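[1] When you get a sec, could you give me coordinates for this:
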Amino acid sequence: MTVRLDNPPWLTSAATRAVFAALEAAGGPGCARFVGGSVRNALLGQAVDDIDIATTLEPEAAFGAIRKAGLKAVPTGLAHGTVTAVSGHRPYEITTLRRDVTTDGRNATVAFTDDWGEDAARRDFRLNALYADLTGRIYDPTGAGVEDALAGRVIFVGDPVTRIREDYLRILRFFRFYAWYGRDVPDAVAMAACAAEAEGLARLSAERVSKELMKLLAAPDPRRAVAAMAAAGVLARILPEAETGPVFQRLCDLSADPVLRLAALVPAEADLLRGLAGRLRLSNAVRDRLVTGAEAAAAVRPDMGDRAARAAVYRLGARAVQDALMRQRAAGAGAPVDDQRLTALITGWTPPVLPVGGRDLARLGVAPGPETGRLLKAFEAGWIADDFPAGGHEARLRALLDPGPNPPPG
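    Next up, the predicted model:
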């Protein structure tokens, strides 16, 4: 039975047709097909982000054809068969049909081919080994990719152990695709292969591991996939700190943010999270967010008042307070009396700048030095405690210099 895509806009656009016209001018009709995620997602009625194209043209020929057509061509990976065409301000990754010659679990030496079946045989899962032409007709070389996609099954192409040993990242890709597309229980044969080959994950770079993990955690509901990873012994390999208990379970209902979900998978301990971020080579921004969120956890509660919330935002930053509050809610700590009020305050309040500095103290006769820092720190503590008053700053400083029976003004 012939299956066709229902003319999604990205397939029928002038930009897409220009790329196909350029390739077919060099390789003839049928030399190019859409492949992988765009076909799978369009079949399922889901959004398409990246458009990948497979072609029988060799890389140099594809590169030349794109340039000859007046489109921008980028040699993104000629040795591995990949060039990128830019048409209508959109990138199209074009890869020559390939077969593996040698693999080492991380990288493969490939040879180019004109056999669509050989190209499909080296792909990871049957639902990813789908191709479509410019009319929307789907080609399914494994004979089961369309059925798998529609049924929510993630099954390796051919022997799972063979596919995994070609690239151990496929273990994590299995759980990531299960998180996004799987239904019911994961494939038992795939699970057994992932468990048996999990030791090979140690051969992967931290960057590849963390990228897959974050993509998995960004799925609408990653909980079943994370549970399957734990059951296969895979989660412990990449995230030995993981705790898949109630905090993580509840937070997945509260937020779709993969960074928050990662934080909820481990104890809220700043040093532990700092070490985790370093081990996984997470970006500095993600590392800092994880650490500051953990540091804020002890200072905030969902039922805190406005004054306490402002003090927390001033000291810790709005993002850290929001993250800590989300974790507290997931942990069931405190009763959010007015959640909308607190969220509006945290996101809408701009912390003021400390209204005094060393020059103000110098005018009062304090010489520059350690005493200046001590006095400014004391001033700031009282100013925060009094909820950031707009005036009375000089009187407060004078009171710190000559404390009498009366406290600094509030």
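
[2] For the rest of this, base every contact and every neighbour count on C-alpha atoms.
    Noted.

[3] For the residue nearest to the spatial centre of the chain, which non-adjacent residue is closest in space?
    Nearest to the mean C-alpha position of the chain, counting by C-alpha atoms, centre = their mean, stands residue 214 at 3.9 Å. Among residues not flanking residue 214 along the chain, residue 258 sits closest, at 6.0 Å (C-alpha to C-alpha, 6 or more residues apart in numbering).

[4] What is the burial count for that neighbour?
    18 (other C-alpha atoms under 10 Å).

[5] circling back: check which element follows the helix or strand containing the residue nearest to the centre of the chain along the chain.
    Applying DSSP states H and E as the criterion places residue 214 in helix 206-217. Using DSSP H and E, the next helix or strand after helix 206-217 towards the C-terminus is helix 223-231.

[6] what's the spacing between residue 375 and residue 398?
    Distance, residue 375 to residue 398, by C-alpha to C-alpha, to the nearest Å: 10 Å.

[7] of those two, who's got more company?
    residue 375 (18 against 13).

[8] how would you label the more buried one: helix, strand or coil?
    When classified by DSSP: H, G, I helix; E, B strand; the rest coil, residue 375 comes out as helix.

[9] so who does it touch?
    Neighbour list for residue 375: 397, 400 [criterion: C-alpha atoms under 8 Å, 6 or more residues apart in numbering].

[10] Please apply the same query to residue 10.
    residue 16.

[11] 10 Å instead, please
    By C-alpha atoms under 10 Å, 6 or more residues apart in numbering, the contact set of residue 10 is 16, 17, 38, 42, 48, 49, 50, 51.

[12] Assign it to helix, strand or coil.
    Residue 10 ends up helix, using three-state DSSP.

[13] Compute the first-to-last residue distance for stretch 229-243.
    Per C-alpha to C-alpha, stretch 229-243 runs 12 Å from first to last residue.

[14] Alongside the first, I'd like the structure of this one:
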Amino acid sequence: MRNLLPPAPWTRRASISALVQALDPAEEGNCRFVGGAVRDTLLGLPVKDIDMATRLLPEETMARLQAAGIKAVPTGLAHGTVTAVLADGPVEITTLRKDVETDGRHAVVEFAQDWQDDAARRDFTINALYADPRTLQVHDWFGGLDDLKARRVRFIGDAEQRIREDYLRILRYFRFQARFGSIPADAEAEAAVSALAAGLKGLSRERIAGELLNLLGLPDPAPTIARMAELGVLAQVLPEADPAPLAALVAAEVREGVAGDAVRRMAAILPADPATAEQVAARLRLSTAQRKRMASAAGRSADASTDPRAMVYRIGREEALDRLLLTNRATAALQGWEPPRFPLKGGDVVARGVSAGPDVARTLRRVEDGWIAAGFDDAAIPALLDQALAQLTA
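    Below you'll find the predicted structure:
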């Protein structure tokens, strides 16, 4: 792994150069790129978010940005974070910090001037890489470059101590292991996450859900989820979960050319029981839309032989796709197909002599069921209506 950051497109943006000039006009080394942008650029991966660290206090950061005409938003002044709003995307700028107290959920920090102090409080070595914005030199105090080369996810310093500072790092470890790690995994890291897994119970459900969904949204989380189960971690956050079905779902998504989806994958490792899915979704405080999808996916065993297009018509494309993939069925019938409108109206039924009321609704349902069974054939409507009317008078 080179000690220079490759000159990726984001490093050459005019807006980034202007930002660096605003923060460090005298070239005193007041700011550096840090974290994911550095890590992913070294790996040749696309960069989504750009973060910077600075020795400037947040008020000074704000003042310098505003003096340069750059919009500055105090997104987390208490934690030293200011967001620079640039034309091609925001950049978060955080003052160097060091931990003075932690309780496993929150850390009390104070601002610092030493880059290594700031690096030492981060979670993994591969996330503690800093790059000079002018020279692109990479600064690495904890072997992160070697770990990137080895595809090794390793805690900085003592793994158990890092976890006790914030138990969410257990789930972050598995997410990074799924994305960047190799097999076998770092033995010290695995021993620590297994030993301290019970600490996850003290975290907010929202934080747990966010990390789980981020993990499940990765290209192939199945081996990692299985390893979480083996190490006793999965049971702490999803005691209902069985990791076994996840690999089959991922394989089905790949086979059908369907993008992997975190909610669908969470449904895969839960029992096919709507009540259980609802309980888990509520416990994790998922959104209303996510809860509905989870409950729908949990009903997948009820329609193993239902025509895919009929399923889309009745429950929606996304929900139908979930059920098809979860039951390892083909989705080709849905490609380029849009559900048609049911052509019969209540007025058409009334015109045939049916009084307005329940009989009209009952007739429409019968005709619609027949129309769906006939492959949405509008030509079948007259005969289906005759049959439904005959049933009313029978």
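
[15] Could you list the buried residues of the helix holding residue 214 of the first structure?
    Neighbour-count burial for helix 206-217 of the first structure flags 206, 209, 210, 212, 213, 214, 215, 216, 217 (criterion: 16 or more other C-alpha atoms under 10 Å).

[16] I'd like the distance from stretch 358-378 of the second structure to the chain centre, please.
    Chain-centre distance of stretch 358-378 of the second structure: 40 Å, with C-alpha atoms, centre = their mean, to the nearest Å.

[17] tell me, it lands on which residues of the first structure?
    Using TM-score structural alignment, stretch 358-378 of the second structure corresponds to residues 370-390 of the first structure.

[18] list the buried ones in that stretch?
    372, 375, 376, 379, 380, 382, 383, 384, 388.

[19] how close does the residue nearest to residue 32 of the second structure when sequence neighbours are not counted get to residue 328 of the second structure?
    Among residues not flanking residue 32 of the second structure along the chain, residue 132 sits closest, at 4.9 Å (C-alpha to C-alpha, 6+ apart). Separation of residue 132 of the second structure from residue 328 of the second structure (C-alpha to C-alpha) stands at 49 Å.

[20] Residue 294 of the first structure pairs with which position in the second structure?
    Per TM-score structural alignment, residue 294 of the first structure is aligned with residue 298.

[21] thought its match was touching residue 281?
    No - counting by C-alpha atoms under 10 Å, residue 298 of the second structure stays clear of residue 281, with 11.6 Å between them.

[22] what touches both of these two?
    Common neighbours of residue 298 of the second structure and residue 281 (C-alpha under 10 Å, 6+ apart) are 267, 275, 292.

[23] which residues sit in contact with the match of residue 294 of the first structure?
    264, 267-268, 270-278, 292, 322-323, 326.

[24] So which of these is the closest to residue 70 of the second structure?
    Distance to residue 70 of the second structure across the contacts of residue 298 of the second structure (C-alpha to C-alpha) is lowest for residue 264, with 41.1 Å.

[25] Which residue numbers in the first structure does whichever strand or helix holds that closest one align to?
    For residue 264 of the second structure, the host element (DSSP H and E) is helix 262-268. Alignment of helix 262-268 of the second structure against the first structure: residues 258-264, by TM-score structural alignment.

[26] After superposing, tell me the mean distance of that stretch to the second structure.
    Stretch 258-264 of the first structure, aligned to the second structure and superposed, deviates on average by 2.4 Å (mean C-alpha distance after the TM-score superposition for the first structure).

[27] in that stretch, what's buried?
    Under 16+ other C-alpha under 10 Å, the buried positions of stretch 258-264 of the first structure are 258, 259, 260, 261, 262, 263, 264.

[28] Remind me what the helix holding residue 264 of the second structure packs against, helices and strands.
    helix 205-216, helix 244-256, helix 274-283, helix 288-298, helix 317-326 (3 or more C-alpha pairs under 10 Å, 6 or more residues apart in numbering; DSSP states H and E).

[29] Just give me the neighbour total for the closest residue in space to residue 31 of the second structure that isn't next to it in sequence.
    Distances taken as C-alpha to C-alpha, 6+ apart put residue 54 closest to residue 31 of the second structure, at 4.3 Å, once the chain neighbours are dropped. When neighbours are counted by other C-alpha under 10 Å, residue 54 of the second structure registers 27.
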